[in-house]
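> The following block contains a protein sequence and its predicted model.
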Amino acid sequence: MAITDEIKKTLSDPTPLYALAGAGDLAYEKLREVPGKVEALAADRKGTQEKATAKLQEAQSRLVDAQAKVAGTVSTLPADLKELQEKAQSFALAQVGRAVELAVKAKEAYDELAERGKGVVDRSRPAEGAPAAVQPAGAEAVAEEPEPVDAELVEDDETAAEAEEPAAGPTAKKSARGRKSAE
């Protein structure tokens, strides 16, 4: 029987009906305010339209001013565009000529450096039949095939070198050996 009691209590409770009546009253109240808001919006709309019209007229006047400025600027441009084109062409041709001139100078400098380098290489190579001592100091000897060295001659040369340079120390022995093996 608890269920029947609950149903009776729910149906006899007027709270949902009161909520529905309150919502209807609130809707009626808000609908009564609508005509006043519509009139306010209409008045605002008229003011907004007037402001928009004023801004449009201002923008149109600025556009007319800008068009006048552009027309004035265009009229100050050189009347003879062909003359301007010819000047640009002659300038471009002059720059091309200058670039060619610089390229010729660069080629000449390159050729001079190559000739100089050839001379340096030729001087650093020993002439056929010439002793290696003719070479500049520090130049590497270029030999096609090393000749066999007699061990007795090397020892004799080392002792002779030591006798000639007694104060030089151990580094002199190494340099004397290096010179002999390079020959």
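That came in fine, so what should we check first?
> Could you use CA atoms for every contact and neighbour count after this?
Will do.
> Tell me which helix or strand the most centrally placed residue in the chain sits in.
By Cα atoms, centre = their mean, the mean C-alpha position of the chain lies nearest to residue 99, the distance being 26.2 Å. Taking DSSP states H and E as the criterion, residue 99 maps to helix 81-124.
> Also residue 29?
Using DSSP H and E, residue 29 sits within helix 15-76.
> if we can go back for a sec, can you name every helix or strand that whichever helix or strand comes after the helix holding residue 99 contacts?
Using DSSP H and E, the helix or strand that directly follows helix 81-124 along the chain is helix 151-164. Applying 3 or more Cα pairs under 8 Å, 6 or more residues apart in numbering; DSSP states H and E, we find helix 151-164 packed against helix 170-182.
> For the helix it packs on, list every residue counted as buried.
172, 173, 176, 177 (16 or more other Cα atoms under 10 Å).
> from these, which is closest to residue 116?
Relative to residue 116, the closest of the buried residues of helix 170-182 is residue 176; by Cα to Cα it sits at 32.4 Å.
> I'd like the distance between the closest one and residue 88.
Residue 176 is 72 Å from residue 88, where distance means Cα to Cα, to the nearest Å.
> chain center to stretch 87-103: distance?
Relative to the chain's own centre, stretch 87-103 is displaced by 28 Å; criterion: Cα atoms, centre = their mean, to the nearest Å.
> Please apply the same query to stretch 83-90.
33 Å.
> Stretch 47-60 too?
On Cα atoms, centre = their mean, the centre of stretch 47-60 falls 48 Å from that of its chain.
> Please compare the first structure with the one that follows:
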Amino acid sequence: MKIAQDIFSKYGYKKTTLDDIANAVRKGKSSLYYYFDSKEDLFQAVIMKEVDVLRRELEKVVLRNTDPVEKLREYILTKLTTYRGLANFYHALENDVTAIEFIDNIKDKYDQEEIRMIKRILIEGVRKNEFEIYDFTLAAIGITTAIKGLEMPMSAGNYGAVNLEKGVDNILKILCYGIMKR
């Protein structure tokens, strides 16, 4: 799985062949077919592994016993930091493999999980009288959408070299306090 993950990450889904992976693990292609029905099946296993890594890291943050604002900060920071290391999941979400049906299913499921986790942080913030939110679902959708908008520039784009913590702190100030002069 690790070698397949590395090869898919390096060459992308379309350019990677099962022969490439079989050669890298020094096995015959038939050995791969023993465990996986197709290249798509193997790629799906790699993506699911990466999704599980991201989910576990984010769940750890949500379960921490910290202030809700700090928890939101750590959530965004953890997502962006972890996302930088999950090249296959990132490329699958952003690039041309969206034609593969399972990617769309993963996106939908992952989006719902992310909204649920952010909503949990927001509810905690209201209970602790730190946030004032009237529609938790809408607020969670807005925050997850904002985070998604940051993924590309903060992970691989123009801001990929920017200090991630400083960038997240600046974005969090905007999310929590707005842009209005006070």
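Great, that's in hand. The structure displayed is predicted, hence computed values, not measured ones.
> Can you give me the TM-score here?
In this superposition the chains share a TM-score of 0.22, using TM-score structural alignment, normalised by the length of the second structure; 60 aligned residues with a Cα RMSD of 4.5 Å.
> quick one on the thing from earlier: mind listing what the residue nearest to the centre of the first structure touches?
By Cα atoms under 8 Å, 6 or more residues apart in numbering, residue 99 of the first structure lies in contact with nothing.
> Quick check: it vs residue 105 of the first structure, distance?
Going from residue 99 of the first structure to residue 105 of the first structure by Cα to Cα gives 10 Å.
> likewise residue 93 of the first structure?
For residue 93 of the first structure relative to residue 105 of the first structure (Cα to Cα), the value is 19 Å.
> got it, and residue 58 of the first structure?
64 Å.
> Residue 29 of the first structure now?
Residue 29 of the first structure is 98 Å from residue 105 of the first structure, by Cα to Cα.
> Please apply the same query to residue 42 of the first structure.
Residue 42 of the first structure sits 84 Å away from residue 105 of the first structure, going by Cα to Cα.
> picking that back up, now the buried residues of helix 170-182 of the first structure in TSV, with distance to residue 16 of the first structure?
Converted to TSV, these look like this (distance: Cα to Cα, whole Å):
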residue	distance to residue 16 of the first structure
172	122
173	122
176	123
177	122
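> which stretches of the second structure form helices?
Taking DSSP state H, the helices of the second structure run over residues 2-15, 18-24, 29-35, 39-63, 68-85, 87-94, 101-127, 136-155, 164-177.
> tell me the contacts of the residue nearest the centre of the second structure?
Centroid-nearest residue in the second structure, with Cα atoms, centre = their mean: residue 83, separated by 5.0 Å. For residue 83 of the second structure, the contact set (Cα under 8 Å, 6+ apart) comprises 54, 90, 151, 155.
> Looking at the residues you listed, spot the one nearest residue 21 of the second structure.
The closest of those, once distances to residue 21 of the second structure are taken by Cα to Cα, is residue 90, at 20.2 Å.
> ok, the closest one to residue 42 of the second structure distance?
17 Å.
> do the same with residue 10 of the second structure
Distance check for residue 10 of the second structure against residue 42 of the second structure: by Cα to Cα, it reads 15 Å.
> So which of these two has more stuff around it?
Set residue 10 of the second structure next to residue 42 and count neighbours by other Cα atoms under 10 Å: residue 42 wins out with 19 against 13.
> and the gap between the more buried one and residue 77 of the second structure?
Distance, residue 42 of the second structure to residue 77 of the second structure, by Cα to Cα: 29 Å.
> Which positions within stretch 17-31 of the first structure qualify as buried?
So, applying 16+ other Cα under 10 Å, stretch 17-31 of the first structure has no buried residues.
> Can you list the neighbours in contact with it?
The contact list for stretch 17-31 of the first structure (Cα under 8 Å, 6+ apart) is empty.
> gap between that stretch and the chain center?
Offset of stretch 17-31 of the first structure from its chain centre (Cα atoms, centre = their mean): 70 Å.
> same check, this time on stretch 105-118 of the first structure
35 Å.
> buried set for that stretch?
Under 16+ other Cα under 10 Å, stretch 105-118 of the first structure has no buried positions.
> Kindly report the same for stretch 73-89 of the second structure.
Result for stretch 73-89 of the second structure [16+ other Cα under 10 Å]: buried residues 73-84, 86-89.
> Out of the residues you listed, which comes closest to residue 177 of the second structure?
Closest to residue 177 of the second structure, out of all of those and judged by Cα to Cα, is residue 73, at 13.3 Å.
> Since that was my last question, I'll sign off now.
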